[in-house]
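> Output the structure for:
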Amino acid sequence: MAGSAPKSVRHVVLDELSGGIVEKLDAGSAAFINSSGLAQVSPMGMGLYRVEPRGKVGSVRTPQLQLDVRPKDRLGLERLLFLLSYAGEPGFREDDVHAAAAPELWGALAESLAQLAERALNRGVLQGYLTMEESLRTVKGRIRISEQISRRPGMLVPLEVSYDEFSADIAENRILRAALERMGQVPGVRPDVLSRLRQLKGKLDGVTRLPSGAPLPPWSPDRRNVRYHAVLRLAGLILRNASAEAGEGDQRAASFVVDMGEVFRDFVGTALRAALAAYPGDTRLGVNALLNEAVEDADRLSVTPDAVHYLGGRPVVVYDARYAARSDAGASLSGDHYRMLAYCTALQVPTAWLVYSGAGEIKLRRVLNTDIDIVEFPLDLSRPPSEILAAVADLAEQSWGEVLRQARQG
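Got it, this is the predicted structure:
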């Protein structure tokens, strides 16, 4: 099967809500799984360990074991990668990730990266202007006067200069090279895909290598680098969430771990802000609102809703995205309603929209002895990406309609 782990590697699949299982593991695999944060591995003696999900999803691969923890509601691999990518780049297309070509995460990531990198580099390595700062004996570009005076007072040479050089050693290529290296270190990637990744990295050998753990250099999408857009979005996803490291000898282990609560919150915020751009006002994410009156800063209490829409500088509606906000019976948990009530009180808005992951019907709940409404809005992540985005657009339309209705009444 394409992209599957070697036969010698056991493949264990868990649901993120499952209670865990007992597996026979070697100490190295147990330690790596624990360090990844994907699951809690506890020794039980005689080489047996209890493996329990820790509220995150992803995959860990060691020389002996591949452990996959999958999202609830049987959310497919294609959907997970779409949500991750869209949160980082609105407008991300689902066909930018070739998950259908590989039945598991590592195969999908490797194949997608190879295909997108080949497309990006088909016309050659991208070049751009890079600002260089050097000490030279002749003038090149412009002299950095302040540095010249502070570093070499009274000296004419060498000169502290700054100039632009047309080079392939730019942020876009550094990010791409780092992602190709990262995926090339993952054990179990199909040999033909691994060969493609190495050939692609060879085209970037003259590009500065990013140190492990270093922040990604900033880049801005424009017409010059348009052919790199898709591969850089995927490369960023890989570098932010995947790790690969060497073990004993030439054995390697790799992990790709994400927090679905954060993924859902980031996706809803990004998609909602894009949808609300069609209406007056502006949408702000992660607004910090004061909840109480306090004389000293240490006594201040604040709340941070996921999104707030403002009109004329005044908040008019608040939103919160809760991946685990739904019980098995389909009703949202009361703790989330308390939180929404606090948002409305702190921001003085009449309506809060609780966006939760799952299927169901929209429900409106009026809080007793108040004029505050809490609307539960389900977002079914099992649907195709186009339908998920259409549902977010419907959320924006309905919530804006409620703002207009209350404005007329007020």
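> okay, CA-based contacts and neighbour counts for the rest of this
Will do.
> Pro71: what's it in contact with?
For Pro71, the contacting residues are 15-16, 57, 260, by CA atoms under 8 Å, 6 or more residues apart in numbering.
> meant to ask about Asp259, not that
Applying CA under 8 Å, 6+ apart, the residues contacting Asp259 are 55-57.
> Please apply the same query to Pro158.
Residues in contact with Pro158, defined by CA under 8 Å, 6+ apart, are 135-138.
> One more: Ala230?
Applying CA under 8 Å, 6+ apart, we find Ala230 in contact with 92, 96, 116.
> one more to line up against the first:
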Amino acid sequence: MTIELAPIPEHGRSGPVRLSRETRAALVTAAGERLVIHATADPDVVTIGATSWVGALAVPGLVVRVTPRVSVTNFFAMLGAGVAPDAFDHEHVTWSDTDELIDGVAYFAIRLIDSATMRGLVHGYVAREERMRMIRGRLLVEEFARRPWSAAEPQCRFDDFTADIAENQLLRCTLQAILSWPQLAPHVRREALRVLGRFEGVADTPATRHTTPLPITRLNEHYEDAMRLSRLVLQAMSLSHEAGDQQANSLMVDMDDLFRRWIGQELDVRLAPELRIQRDQDVWLDEGRAVTMAPDLVVRRGSEVVLVGDARYSMGADGYLASRDYLELVAYTTAMALPTGLLVHCNSQRAPESEIVIRNAGTRILCRPIRLDGSYAGVCRSLDALAGLVRELADGRGGLEVPEVVRTGA
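As a prediction, the model looks like this:
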């Protein structure tokens, strides 16, 4: 028998649930940092706490679902960063706050892959070495000299124009990962199988092969949205094997990480080409270059850094930005000799001060919210206003004075 818990809200907690020893062990192993398992006075009963990870995790005997605090439409806007929400609508499937999140993520990825490959798969040249009855490409003379008895089928090296390239392998791997989810809705499974049929002749590859983004070229640019979301889906899905036939499936997304990447992508689109956003760029903290930091947002005009910022998705139970969120930004601005830092947050409960000034330094930290509990149009207006503020700060406007220590470079 499989227990399906009522959906737990992000950073929420389930009621007591009685689990078998095998299910409890599988859950503890599979949960990792995604879920927190709380013991109770009864050794067979636990409560399950959600973190910033949303989605679903299934182990033998139990399915746990965690729903985001943001609206589903805005969640998909973050997930697809750059893909308009009307891409979520379909004559058979529409998304609302009560719809199954996993099916929505899966269907969204399938639709993007379907759209990208509808006119055929991208082909490319792949270097191959094979033994052939007819010489093709370059004959490997050294190999022929070592194995003269194989003259009937010599080793040849050639470039094969094929659909079995990294882009298509990524999309095929994503469809197969989606189909591995045991709770997938039948109509979503049918769509995934239909689209997967296009990838005949494309090799099966493990998800670990697709962690690094592929370069975007003129030939594969129409794949860009599908590849970006495919990598995210593969990161979110995992498959672990326990003793015997025990296995756990998960499709969970870290909202903290998703918010950071989404803010960077949206600002980059709005500020280009004059200003560009670099994310997770290493910055030296000390003169000896022994300690590095990685701000979420580094704003550049050409080679010049004009602003540094962090993005914090703080929609936990307390709704507060932690002191470390400010301290990290103070360290960034100090190390990069910048008078101002920008802290972008998603805080629906307790908004911090919009501006604080650091004692004995004069550095200003501006805090600006992006509300994700309203309409998508409202989110777009907030992002436009944020981009306008970044331009003002980059131009030295916005009523901010540069401290003397920064102007003189002391």
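> picking that back up, turn the contacts of Pro71 of structure 1 into TSV, columns for distance to Leu204 of structure 1.
Shown next, in TSV, are the contacts of Pro71 of structure 1 (distance: CA to CA, whole Å):
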residue	distance to Leu204 of structure 1
Asp15	39
Glu16	38
Val57	32
Met260	34
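> Remind me what the longest strand seen in structure 2 packs against, helices and strands.
Longest strand in structure 2, counting residues (DSSP state E): strand 304-313. On a contact count with 3 or more CA pairs under 8 Å, 6 or more residues apart in numbering; DSSP states H and E, strand 304-313 of structure 2 meets helix 255-271, strand 297-301, helix 323-335, strand 340-346, helix 376-394.
> aligned partner of Met183 of structure 1 in structure 2?
Structural alignment (TM-score structural alignment) places Met183 of structure 1 against Ile178 in structure 2.
> before we move on, what about Arg70 of structure 1?
So, by TM-score structural alignment, Arg70 of structure 1 is matched to Thr67.
> I figured its match hits Ala6, correct?
No - assessed by CA atoms under 8 Å, Thr67 of structure 2 is found out of contact with Ala6, at 10.2 Å.
> These two: who's more crowded?
Thr67 (24 against 12; other CA atoms under 10 Å).
> so what's the more buried one closest to, chain neighbours aside?
Once flanking residues are discounted, Thr67 of structure 2 sits nearest to Pro9: 4.9 Å by CA to CA, 6 or more residues apart in numbering.
> which residues does the aligned partner of that neighbour in structure 1 contact?
In structure 1, the residue equivalent to Pro9 of structure 2 is Asp15, according to TM-score structural alignment. By CA under 8 Å, 6+ apart, the residues touching Asp15 of structure 1 are 53, 69-72.
> where exactly do the helices run in structure 2?
Assigned by DSSP state H, the helices in structure 2 fall at 21-31, 72-80, 101-117, 141-146, 166-179, 186-196, 224-236, 255-271, 323-335, 376-394, 404-408.
> distance from the longest one to structure 1 after superposition?
By that I understand helix 376-394 of structure 2. Compared with structure 1 after fitting, helix 376-394 of structure 2 deviates on average by 3.0 Å (mean CA distance after the TM-score superposition for structure 1).
> which of the residues in that helix are buried?
Taking 16 or more other CA atoms under 10 Å as the neighbour-count basis, helix 376-394 of structure 2 is seen to contain the buried residues 376, 379, 382-384, 386-387, 389-391, 393-394.
> One more: the last one?
Using 16+ other CA under 10 Å as the burial criterion, the residues of helix 404-408 of structure 2 that qualify are Val406.
> which residues are contacting it?
With contacts defined as CA under 8 Å, 6+ apart, helix 404-408 of structure 2 is touched by 337-339.
> Just tell me what Arg291 of structure 1 corresponds to in structure 2.
One correction, residue 291 of structure 1 is Leu, not Arg. Residue correspondence to structure 2 (TM-score structural alignment): Leu291 of structure 1 is matched to Leu285.
> so that match touches Leu329, yeah?
No - under the criterion of CA under 8 Å, Leu285 of structure 2 is not in contact with Leu329, lying 11.6 Å apart.
> unless I'm mixing things up, the match of Met183 of structure 1 is touching Ala106, no?
Yes - under the criterion of CA under 8 Å, Ile178 of structure 2 makes contact with Ala106 at 6.3 Å.
> show me the contacts for the residue nearest in space to the middle of structure 1.
By CA atoms, centre = their mean, structure 1 has its centre lying nearest to Leu84, at 4.6 Å. For Leu84 of structure 1, the contact set (CA under 8 Å, 6+ apart) comprises 237, 263, 267.
> What subset of the contacts of Pro158 of structure 1 is buried?
Listed as buried from those are Ser135; burial here means 16+ other CA under 10 Å.
> Could I get the contacts of Pro158 of structure 1 in CSV, plus columns for distance to Asn225 of structure 1?
What follows is these, written out as CSV (distance: CA to CA, whole Å):
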residue, distance to Asn225 of structure 1
Ser135, 31
Leu136, 31
Arg137, 35
Thr138, 33
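> which one in structure 1 is furthest away from the centre?
No residue in structure 1 has its C-alpha farther from the mean C-alpha position than Gly154, which lies at 51.7 Å (CA atoms, centre = their mean).
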